[in-house]
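A.B. asks: Build me a model from this:
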Amino acid sequence: PQRLSTAAGWRAWHLQDTVFRTPRSELWLKLSTDEAPLNPRDATPHVVLTLLGRVITDALNETAYLAEQASLYLRISTQSYGLDVCVGGFSHKLPVLLEAGLKECLSFGDAEMWARRCSDQAFRRRLHAQREQLLRAYQNAYLKPGDHAADLRRVLIMPH
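C.D. replies: Next up, the predicted model:
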C-alpha cells in the first residue's frame, strides 16, 4: 500500500486492486476518547462500551442490511480505546453509508436524543434484548477451553 497522507490524527493509504480492478474501498474510523485506553482491570467501562456498540449496530441493522444487498458493509466494533466504524464495498456509495453510520453514533452522544430514545418503548425492548444477549455471551465465554486460554494469554501480556 502507498501512504497518501500523514496529517495529524489520521492516515490514508491506497492499494490498487491489480486482479479485478474494481472500484472498491474500505474505510476505518477509530473513534476514541480523550482519556487513556480502557483499564483491563475495570470491566464496567468495557461492558458499557460493548453494549453501546451492540445497540448502535442494532439501530443500524436495517441500513446495514440494505447496504449488504448493494455489496456494501458497515461494522461497528468495540476496542480498548473506543469504537471502530468500518465501511467498505463499491466506492461510489460509501460516503452515504458512512454518513448514516456516523449520524447514528453521534446521536448516542446527544443527551436530548438519548432521552427521546429512552422514552420509546421499542428502543427500551431492543436495549434490554441486547443486554440479555451480552450477558449470555459473557456467561458462555469460558465454556470453550481454547477461548479461555486465549483470554488468559491476553490478560497476561496486557501492560499493567
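A.B. asks: hey, let's count contacts and neighbours off CA atoms from now on
C.D. replies: Fine.
A.B. asks: give me the number of residues near residue 112?
C.D. replies: For residue 112, the neighbour count with other Cα atoms under 10 Å is 11.
A.B. asks: before we move on, which element is it in?
C.D. replies: Residue 112 belongs to helix 111-118 when assigned by DSSP states H and E.
A.B. asks: Which elements pack onto the next helix or strand after that helix?
C.D. replies: For helix 111-118, the succeeding helix or strand toward the C-terminus, using DSSP H and E, is helix 121-139. Helix 121-139 sits against helix 43-59, helix 111-118, with contacts defined as 3 or more Cα pairs under 8 Å, 6 or more residues apart in numbering; DSSP states H and E.
A.B. asks: list the buried ones in helix 121-139?
C.D. replies: 123, 127, 130, 131, 134 (16 or more other Cα atoms under 10 Å).
A.B. asks: Mind listing residues that contact that helix?
C.D. replies: 51, 54, 55, 58, 117, 118 (Cα atoms under 8 Å, 6 or more residues apart in numbering).
A.B. asks: Adding neighbour count and distance to residue 2, write the residues you listed out as TSV.
C.D. replies: Converted to TSV, the contacts of helix 121-139 look like this (neighbours: other Cα atoms under 10 Å; distance: Cα to Cα, whole Å):
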residue	neighbour count	distance to residue 2
51	19	36
54	20	34
55	22	35
58	17	35
117	15	43
118	14	45
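A.B. asks: let's see this one next to it:
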Amino acid sequence: MVGLFLSCFCILLKAPNHLLFYLCTYQFLDGFAECLREILGLLFTYIQLLQQSGVSQWIFDELSSICETKFHYQDKTQPISYSVDIASNMQIYATKDWLVGSSLPSKFSPAILQKAIDELCPTNVRIFWESKKFEGKTDKVEPWYSTAYSLEKLTKFTIQEWMQCLPNVKLNLPAPNVFIPTDFSLKDSRDKNGLPVLLRKSLFSRLWYKPETTFSIPKAYVKIDFNCPLAVNSPDTSALTGIFIRLLMDYLNEFAYDAKKAGLYYGLRQSDNGFELTLAGFNHKLRILLETVIQKIANFEVKPDRFSVIKETVTKAYQNYKFIQPNHQAKYYCSLVLQDQAWPWTEELDALSHLEAQDLAKSVPVMLSRTFL
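C.D. replies: As a prediction, this is how the structure comes out:
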C-alpha cells in the first residue's frame, strides 16, 4: 500500500461560523487512483480504532507540554501578524485568554474530545477527487476559473461498507513521543566572544562549534556537509544522489511528525559536492534525532517500490523544468555555467530513464566510502 503514494498529510482547517474541517490529502502514483476506495476504508478503520480506544489523557498531556514549550520559546513575530492573531482570539476567547487561547490547551475534557472524534464518520465526509481521467466526463463548470467538475452522492452501500470496516492488526495508536524536550537549561560557555572553535580534526572530518551568546535560548543548530567526490561526477551519479536524498527523507517520514511536533527540524539537500544535513530545534533531544538520521544513512537500503515512486517524482520534476518562470530558468542556466560539476536537467532526465534500484544500491556504498565531513 505504501508504494501507491507520492505523498499524504492531514491538517485542520478553520471555516466561517466556527466550523472545523479535518482535511486528509493523498497524492497517488499514475494508474493507482482506483485504490481510493480501499485507502478511504483504511482511513475509517483507523478512525474507528481511535473512537473505540477512547480519549487518552497521556496524549492530551503530551500535546499540552508541546504547546507550552512552543509558546514560551516562540520566535519573534511581525507586529501586524501578532495583532491580527490577537484580534481573531478576541472574537472567540474570554478576555483572560486573548493572549494564550489559541496557543495553550484548556483543561482536559474527554467528553468534548470524544464527541469531536465521533463526528469523523463516513456520513460526514466530503471527497474531492482530482484526476486527468475525468477529462471530458464532467457535466458542470464553476463560474470563476471555468474548472470542469461533477457532483455525485456516495452510495448507501459504500457508506455502510466504511462504517463496518473490520479491525486491521497493522494499525496502531501512536507511541509516546521520544523527541519532546524536558530540560531547558543552558550550557555554560566559557568562550564569550562567540567565535567558532575547532573541536576535532581528523583525516575524514572537522568538527566546529560556535556558542550562541545573544538570545540565550535552549536551541541548537547542526549542519553536516557530506563532501562526496563521487556524488556528482556524472549525470548518472548526480541523478542517483538526488534519488538517494529523497529516499532518505521518505524513510525518515516515520519520525518526521513526532520530531516536528516536538519543535525539531531536519532537512537534506543535494549540494555542489555531495549533500548536506541540517538539524535545528531544542537542544535536549536533538541528539536523538541526529543519531536517528545518521543510522538511516549508514544502514541505507533501497526499497524497490519506494524507488519507483521517487523516480517518478524526480522524472516529473525534471520534465516540468521547461515550464518554470523565465527569470528562474535564466538563474538556473547562469548557475550551471559557473559550477565545475553540474549537469543540465536534460542530461539527468536522460540518465533517469535507464537507472534502476540496483544501480542506487551499488552507488551509495561507493559514494559514502569517499566522504569527508
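A.B. asks: so what number do they get for TM-score?
C.D. replies: Overlay of the two chains. TM-score (TM-score structural alignment, normalised by the length of the first structure): 0.80; 144 aligned residues with a Cα RMSD of 2.0 Å.
A.B. asks: Please report the distance of the residue positioned nearest the centre of the first structure from residue 7 of the first structure.
C.D. replies: When Cα atoms, centre = their mean is applied to the first structure, the residue found nearest the centroid is residue 76 (2.0 Å). Separation of residue 76 of the first structure from residue 7 of the first structure (Cα to Cα, to the nearest Å) stands at 24 Å.
A.B. asks: re earlier: tell me which of the helices and strands packed on helix 121-139 of the first structure sits most buried.
C.D. replies: Among those, helix 43-59 has the highest mean neighbour count (mean count of other Cα atoms under 10 Å), at a mean of 18.
A.B. asks: in the second structure, what residues pair with that helix?
C.D. replies: Counting by TM-score structural alignment, helix 43-59 of the first structure lines up with residues 235-251 of the second structure.
A.B. asks: superposed on the first structure, where does that stretch end up, distance-wise?
C.D. replies: Following superposition, stretch 235-251 of the second structure is found to deviate from the first structure by 0.5 Å on average (mean Cα distance after the TM-score superposition for the first structure).
A.B. asks: residues making contact with that stretch?
C.D. replies: 230-232, 267-270, 274-275, 296-297, 300, 306-307, 310-311, 314, 343, 347-349, 351-352, 355, 360, 363-364.
A.B. asks: Can I have the buried ones of these as a ChimeraX selection?
C.D. replies: The buried residues among those can be selected in ChimeraX (16+ other Cα under 10 Å) with this line:
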select :230,231,232,268,270,274,275,300,306,307,310,311,314,343,348,349,351,352,360,363,364
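A.B. asks: Counting only helices, which of the contacts of stretch 235-251 of the second structure make the cut?
C.D. replies: Within those, residues falling in helices by DSSP state H are 296-297, 306-307, 310-311, 314, 347-349, 351-352, 360, 363-364.
A.B. asks: Trace residue 147 of the first structure over to the second structure, please.
C.D. replies: Taking TM-score structural alignment, the alignment pairs residue 147 of the first structure with residue 328 from the second structure.
A.B. asks: repeat for residue 72 of the first structure
C.D. replies: Match for residue 72 of the first structure (TM-score structural alignment): residue 264.
A.B. asks: Who are the contact partners of the counterpart of residue 217 of the second structure in the first structure?
C.D. replies: Using TM-score structural alignment, the partner of residue 217 of the second structure in the first structure is residue 22. Counting by Cα under 8 Å, 6+ apart, residue 22 of the first structure makes contact with residue 90.
A.B. asks: so where does residue 22 of the first structure fall, helix or strand?
C.D. replies: Counting by DSSP H and E, residue 22 of the first structure is part of no helix or strand.
A.B. asks: cool, and residue 28 of the first structure?
C.D. replies: strand 24-32.
A.B. asks: Flag every buried residue along that strand.
C.D. replies: 24, 25, 27, 30.
A.B. asks: Next: stretch 88-99 of the first structure.
C.D. replies: 88, 89, 90, 94, 97, 98.
A.B. asks: average distance between the helix or strand that the second one is a member of and the second structure?
C.D. replies: Residue 89 of the first structure belongs to strand 82-90 when elements are defined using DSSP H and E. Superposing on the second structure and averaging over aligned pairs (mean Cα distance after the TM-score superposition for the first structure), strand 82-90 of the first structure comes out at 1.1 Å.
A.B. asks: okay, and that strand goes to which residues in the second structure?
C.D. replies: Taking TM-score structural alignment, strand 82-90 of the first structure hits residues 274-282 over in the second structure.
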